[in-house]
Every structure is written in structure tokens, then in C-alpha cells.
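In: Quick one: sequence and predicted model below, then my questions.
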Amino acid sequence: METNDETRRETRRKASRYVVPVAVAGVAAATIGLVPALAASGDPDLPEITAQQLIEKIAASDTQTLSGTFKISTDLGLPSFAGLLDGVAGGAGGASSADPADRLTELVSGSHTLRVAADGPDRQKLTLLDGSDEYSLVHNGDDVWGYDSKSGEVFHEKAEGGPHGKPEKPVPSTPKELADEVLKAAGGTTSITVGDTAKVAGRDAYQLVIKPKQSGSTVESIRIAVDAANGTPLKFTLASTSGGKPVLDAGFTKVDFGRPDASTFDFKAPKGAKVTEGAAENEAGKPEDLAKGFMGPFADLEKGGAPNVIGEGWTTIAKLDTGAPAPKTEEAPKEAQGFLDALGDKVSGKFGSGTVFKTKLVNALMTDDGKVYVGAVTPDALVDAANAGK
């Protein structure tokens, strides 16, 4: 007779069969968690500058205050998420409609307009506009507030109350931080040049163009438009080798670097509004807990241990061993079957057979014997790695 531990292990193995396709979508979404937006074109006449000088200009910029409007357009090449999480995870268990863990995932697809204001590290406000409805996320000192005008619900959490005991950023990071992360990752596998000048939100800008030198990456190029006067990144565009619309095209349409009025960051819950406290919701099981559940087998592989890293730079591939066979679409929850069919392609080679779960940015190969190869590389690169038996 099976023990409780054995039953739990078997349940986890079965659940892990559906982790890869959902995790691929999650990893792809995570790569666009830092948001700028679209902007008007132009070709201002600016003094010549080298790539090194432009990088130094970005590093030297220290924009603490700004307000403005930006648009973000994302296209990961994913099928619709509609109904997927409800079918696979059983819903969010009554989570507040004002919880940022839910609302900011809307930025993963389509085009959105946002208003933003910042006054140093302790005051930020982001408002997501959706027709006549608005969703606002406000960080003011020790408090983080989310407000959904459509439902009238309010979410509140202490800024120091993150699950890891340290402050969490309540709003997406700035274009400068996004540029910093890209530049830190650049090395000998990367080409960095200065492209044409541009006009972004009415401001003159240089464009830093970053491209992989290696073949096999899904990234065609990254363009960062940099304010010619103060070095602040204003626009970010990530293009895929698959062509079509950029994976991310995001940047300011209007920007002011003056200090916003202090009242911008004031928030008081409307009378009668349902207020959900973040700590209480954590205990009940927040949406991010569901995400951790999806990613669990990657973080706690009892048999496979830590991932094996193959290659370097833009063509790095992580290899894992889940110890579970690849998922069969017909065995998945009904709501997830169409998603899995659209996301996966059957492949075969020296390694045997398996399924490639694909987006325009992150792809993963899961072999029928439970090995996983994942990276921002083409499906062919994943198959080659599996055939090499690395």
C-alpha cells in the first residue's frame, strides 16, 4: 500500500508533465516585466557619439523624478491565455481584482496605455488605462495600494512586507534599469553599436543597437532610445528572428522630468470599498503561489538536481531532468488542451522524440523520457543540443 509520501510524489510527477508549456509562457512573460513603450519617429541632427560614450551616458544618468504617458505593445506569439489558469489551477481562490500580481500580467499581450509618475525610490504611481476603466498602483513610503475602478476593490500591502522579508518593487522597473540589465549581460558574444537618431516623446534621442554575434538565438536585436540631454532610456524595442511585430515595443509618448506634485501619490480607499490585505491573501494562497507551483519541479528536482548549463551568451540552454514523461494533450484539463496544441510541435532525432513548446522568444524541448532543454534559442538549437546528448 502506498504511503502518503509516495502518493504526494506521484501527484507531483503527474503535475510536472504540464509544467513545461506553462513555464515557457511564464519565462517569456518574465522577460518583459520591465516596461517602457511606443513613440513617434524622427531623425534629429545630433553630435556623433560612440557606443562606449552612449553606454557611459546611460550609466551616468540619475533620473529620480518624472511623469508621463507610455504605451507598451507585446507579441510573444502565444495562443490566448483565456480560461487557462482557471482550468489548470482552479482559479485564484477569490483573489482581489486589485491585486497587482493579477493586473500587471495584462501587459504580457496586446497594446496598453499607462500613466506613470515617480519621485525617488519611495514614491511611484502607475495607472493602467483600459477604456473608461483604470487600474492604479501606488507606492508611497511604507504602503503599496492597488485600486480597480471597475470593481471598486482595493489591495493594500506594506512595502516591507514581501515574501522574502525585504522591500519589493510595487511597479515595473524603469527603462534605465532595463537597459542596465541588458548591458550587464552583454559580453564577447554581443555587438553594440549606435544606430540612427530618433525623436521620442518630443525629445531628441540616440539609439543603442544590441545584437547577438552568435547564430541560433531567437533575439534579432534590442534597440534602446536614450535621451540625448540626460541619458535616460526612453524607448525599448526587442525584435525576434522570427520576424513580424517586435516581441516588445515600448516607450514614452509624453514625458516630463520635473518633480510630480506630492498629492499624486496620495491614496485613500473609497468609502465602502472591499480592501484586501496582502499578508492575509498570502496565507490564503495568492496567484504568485500558483506560479511557484507551476515552476516547482524546476526549483526542486529530486532526481535531476540543478540545471546543466549548455553554451554561453545568447545561445545558452538549460538542461533539466524532470523524471516525468512529456505531457499528452488529451490528458490535460480541457481548458488547457487548445493552448498546448497551439504551443507545441512534435519533433524527433537521435535523442528519441519529444515536443517543442515555443514562443517568439523562449523555447523549450521536452523529450518523451522527461528531459527538458530551454532557452532563448531556436527549436533547431534545442534539438541539436538533445542530439548531442549534452
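Out: Ah, there it is.
In: switch to C-alpha atoms for all contacts and neighbour counts from now on
Out: Noted.
In: can you map out the strands along the stretch 101-250 of the chain?
Out: Counting by DSSP state E, counting those that start in this stretch, residue ranges of the strands within the stretch 101-250 of the chain are 110-119, 123-130, 133-140, 143-148, 153-158, 190-194, 198-200, 203-212, 219-227, 233-240, 248-256.
In: To residue 301, which of these lies closest?
Out: When the strands of the stretch 101-250 of the chain are ranked by proximity to residue 301, the top entry is strand 219-227, at 29.0 Å, counting by CA to CA.
In: returning to what we had before: could you dump the strands of the stretch 101-250 of the chain to CSV with distance to residue 176 and mean neighbour count?
Out: Supplementary listing: the strands of the stretch 101-250 of the chain in CSV, determined by distance: least, CA to CA, whole Å; neighbours: other CA atoms under 10 Å:
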stretch, distance to residue 176, mean neighbour count
strand 110-119, 13, 20
strand 123-130, 15, 20
strand 133-140, 19, 21
strand 143-148, 22, 25
strand 153-158, 26, 21
strand 190-194, 17, 17
strand 198-200, 15, 23
strand 203-212, 13, 23
strand 219-227, 9, 24
strand 233-240, 5, 26
strand 248-256, 11, 23
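In: next, the one to line up against it:
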Amino acid sequence: MAETRKAGRYIVPVAVAGVAAATIGLVPALAASGDPDLPEITAQQLIEKIAASDTQTLSGTFRISTDLGLPLEGLASGLTSGLGGGSGTADPSRKLTELISGSHTLRVAADGPERQKLTLLDGSDEYSLIHNGDDVWAYDSKSKEVFHEKAPADAGPKDTPKAELPGTPKQLADEVLKAAGDTTSITVDGTAKVAGRDAYQLVIKPKQAGSTVESVKIAVDAANGTPLKFTLASVEGGKPVVDAGFTKVDFSKPAASDFTFKAPEGAKVTEGGAEKAAGEKDGPFDGPLPEGLEEAFGGFGPGAGAGKGDVNVIGEGWTAIAKIDTGAPAPKTDEAPKEIQGLLGSFGDKVTGKFGSGTVFKTKIVNALLTDDGKVYVGAVTKDALVNAANAGK
């Protein structure tokens, strides 16, 4: 399954942000003066419009802002120092983790499923990720390094690496709508102008109490059903957890030259993935989540068995909690490198209860309880909900 592992690396490893998007939904924050006067539409009709949208070509610029409520400078430092992560590489699995915090401007282009390009703009420096057929290229203008990955010669179309545009409103909206169910309220809340386009605003909210998600707002192009803006907000208030939207967009076919790439003379080229020995790791963010965690974070469906390392799901909908028994006592914080100790202490709360004791690691959306005897409870729920689940001994 090397190709599957490889393809997953190009769906931005936005760590907890990606988990939040894939697991639950996202939220509001869109209102503007001069909202367009559009024909009325029901929520069901708008969802059908998104599902029927078949936008194959586009180019434009969008902004993505992420605020997980994490000490992200410490996180980056701790992971680099404590886990041996490198720097100065064009590998997308490392470079795109920058989207985990702050605000970023990205330029995108797409021409069907075989050609996409994303450029992360950072002052005068640019980082480009290009998918053209069987090839995926990445180039960091600052370090002048190139990363290249190619599918094996005998790979079929389904095995070709797909460099999906990470964090786009379309990708985020699809994940939210897949997760919506009977525990969700979906309404249409007016209209808006986004990137010069008329749009409807779809609002998604949990019906259940105890979720950390306040709501999700998706601005949907009134003409073609393409999501143009996506905002996720936490019940904690403050800045949105994720706010991603186009500032410019054009749905005409981009030039073929937009997707061609030739390594600059003198650039260091690193070949990735399929050419490496099986089992070799590039770094702490290499590849998708382990299978068990993917199930826990990917929709909270019915859990697996209760064996060690398996996932059990407690509850349903927005307040579902995944329980994982690691089968081993939790590592002692005081035995970790100093950088990691400081990181854990800055966003972990010690808790006790009938279950014993443990630590709750918190963000504005996803919280996780790691008990001292090695059980993990994780979900988009409050700290109290995690402690109650552990006390219930489920």
C-alpha cells in the first residue's frame, strides 16, 4: 500500500486542523454589506447543488487562517528538537505543516483530476506543489530544494498520486457534509459576495450539547455550486478555528504551462516515497494517521473490537468519543526531552476521577484524554465529557 501512503501525504497534514475538518464540521464568520439578492433556496437544494458541482478548472487566490489555540511556536520547536524533524526540505509532508497556524495566502490552479498547482506565498519566497499526471513536484525557492515523487511504472490510474488542493473550501465542505446526520442542523442563512461572486451561505450546527464546535458556515457559488469560503468556529469564541476563502477566482481553463516544472539548475533534488525502501520514514509527519486513528478521526463510525490498539466509539454525532487502548502505560512526562516537557505542560491539564488520573490535551476543537494506564479518549467534545466517558469505564 505504498501508493496509498504516498498519496495521503499530499492532503495537507494540517495535524489537528485536518483532524477537526475530517472528523466533525466547521464554522461561521462571513457577513458583508451589499449582499446579493438571489432566489430563495432550501438547505436540501443547496446541498444538492454542491453535490452536483463538477468544477474541473479554476485558478485563483485564497487565504487560510488557522487558530487551534495551541502554543504552536513551542510545538514546532518541540517536534524539531525532540523528534529529530529536519528543516530546509521541499517535502510537502513537512513544508505544508506551516498551514497549522497563522494566516497564509495561496495561489491555486486546477485542470481536471490530473493537473493541479498550489503556491504558498511568504513574502518574496514561494513554495510550489505541482501535480501533473504521474508526477508530483515541489519547489522551495528559499532553500532552492526540489522534491519529486512518481508512481511506479505498473501503477494504474487509481494508484497515481493525487495532489489535492489542501484546505480549499471545496475539500473542507465535502468533509463536513459527509459527517452531517440526524444530530445536525443545516440551514441557509442569507447571501454574500465572495471573490466577486454571488453566493448562498449554508450554516451547519450541532443539535447536541457538549460539542466544541459552535457552527460551520460555507459560502456556495450561486451559479455553479462550488464552495467559495469555509469557516469553522469553536464554542470558546474568539477567532475562527479555520477560515479559508477565495479572494480571487476564475473558472476558465488555466494554461498548460502552469503545470510544467523543470528543476532549476543547481537545485538539490530529493526523490521520495515509492523509490524508498519499504518502511523508511521521512519524519514525524510522514504518511497518514495509523489505521486505527484514521477510523477514529474519519467520521466516528462504529468502532472496531475492544482489543489493544483497536478503536471503540462512544456515542454518536458531534459528541462521539473514540476510545483507544494502547495496551501500555502512558509515557512519563518527566522522562521526555525538555522541549517536549514544556510543550506538554503548556497545553495539557492534569485530571483525576474514578478512572484514575491522566492528562487532557486541548485545542479549540479536538480534545484528548490520555490516562496514566494507557487509554486514550478523543473527540470534538469538552474536557468534562472526556472525563465522564473515562469514569463510565466504557
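Out: All right, it came through fine. Treat the numbers as computed from the prediction; the structure is a model and nothing was measured.
In: And the strands of the stretch 101-250 of structure 1: which comes nearest residue 286 of structure 1?
Out: Within the strands of the stretch 101-250 of structure 1, the stretch nearest residue 286 of structure 1 is strand 153-158; the backing value is 12.3 Å (CA to CA).
In: Residue in structure 1 paired with residue 55 of structure 2?
Out: Taking TM-score structural alignment as the alignment basis, one finds that residue 55 of structure 2 is matched in structure 1 by residue 63.
In: cool, residue 373 of structure 2 as well?
Out: Under the alignment by TM-score structural alignment, residue 373 of structure 2 pairs with residue 369 in structure 1.
In: could you measure that match against residue 362 of structure 1, distance?
Out: Computed as CA to CA, to the nearest Å, the residue 369 of structure 1 to residue 362 of structure 1 distance reads 21 Å.
In: Quick check on those two: which one has the bigger neighbour count.
Out: Under the criterion of other CA atoms under 10 Å, the comparison of residue 369 of structure 1 against residue 362 puts residue 362 first, with 25 against 16.
In: tell me the contacts of that one?
Out: Residue 362 of structure 1 sits next to 24-25, 27-28, 218, 374-377 when contact means CA atoms under 8 Å, 6 or more residues apart in numbering.
In: Next, check those against the helices and list the overlap.
Out: If you go by DSSP state H, the contacts of residue 362 of structure 1 have 24-25, 27-28 in helices.
In: from these, which is closest to residue 166 of structure 1?
Out: The shortest separation between residue 166 of structure 1 and any of these is 23.1 Å, and it belongs to residue 27 (by CA to CA).
In: What's the match for residue 262 of structure 1 in structure 2?
Out: Residue correspondence to structure 2 (TM-score structural alignment): residue 262 of structure 1 is matched to residue 256.
In: Residue 189 of structure 1: how many residues sit nearby?
Out: Neighbour count of residue 189 of structure 1, defined by other CA under 10 Å: 14.
In: pretty sure it contacts residue 212?
Out: Yes - the pair residue 189 of structure 1 and residue 212 passes the contact test of CA atoms under 8 Å, sitting 6.1 Å apart.
In: anything in contact with each of these two?
Out: Between them, residue 189 of structure 1 and residue 212 share these contacting residues under CA under 8 Å, 6+ apart: residue 314.
In: show me where structure 1 has helices.
Out: 4-16, 19-30, 51-60, 84-89, 100-103, 175-185, 278-284, 287-299, 334-343, 379-387.
In: and of the ones you listed, who's closest to residue 169 of structure 1?
Out: Comparing these by their distance to residue 169 of structure 1 (CA to CA), the top pick is helix 100-103, with 11.1 Å.
In: check contacts around the counterpart of residue 53 of structure 1 in structure 2.
Out: By TM-score structural alignment, residue 53 of structure 1 lines up with residue 45 in structure 2. Taking CA under 8 Å, 6+ apart, we find residue 45 of structure 2 in contact with no residue.
In: returning to that earlier point: I'd like the strands of the stretch 101-250 of structure 1 as a markdown table, with distance to residue 92 of structure 1 appended.
Out: As requested, these are exported to a markdown table (distance: least, CA to CA, whole Å):
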| stretch | distance to residue 92 of structure 1 |
| --- | --- |
| strand 110-119 | 23 |
| strand 123-130 | 21 |
| strand 133-140 | 19 |
| strand 143-148 | 17 |
| strand 153-158 | 15 |
| strand 190-194 | 41 |
| strand 198-200 | 39 |
| strand 203-212 | 39 |
| strand 219-227 | 33 |
| strand 233-240 | 31 |
| strand 248-256 | 27 |
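In: Looking at those strands, which is nearest to residue 280 of structure 1?
Out: Taking CA to CA as the criterion, strand 153-158 is the member of those that comes nearest to residue 280 of structure 1, at 9.6 Å.
In: Would you mind giving the orientation angle of that closest one with respect to strand 143-148?
Out: Between strand 153-158 of structure 1 and strand 143-148, the angle formed by their directions is 170 degrees, by axes from the mean of the first three to the mean of the last three CA atoms, to 10 degrees.
In: Distance from strand 153-158 of structure 1 to the middle of the chain?
Out: Offset of strand 153-158 of structure 1 from its chain centre (CA atoms, centre = their mean, to the nearest Å): 22 Å.
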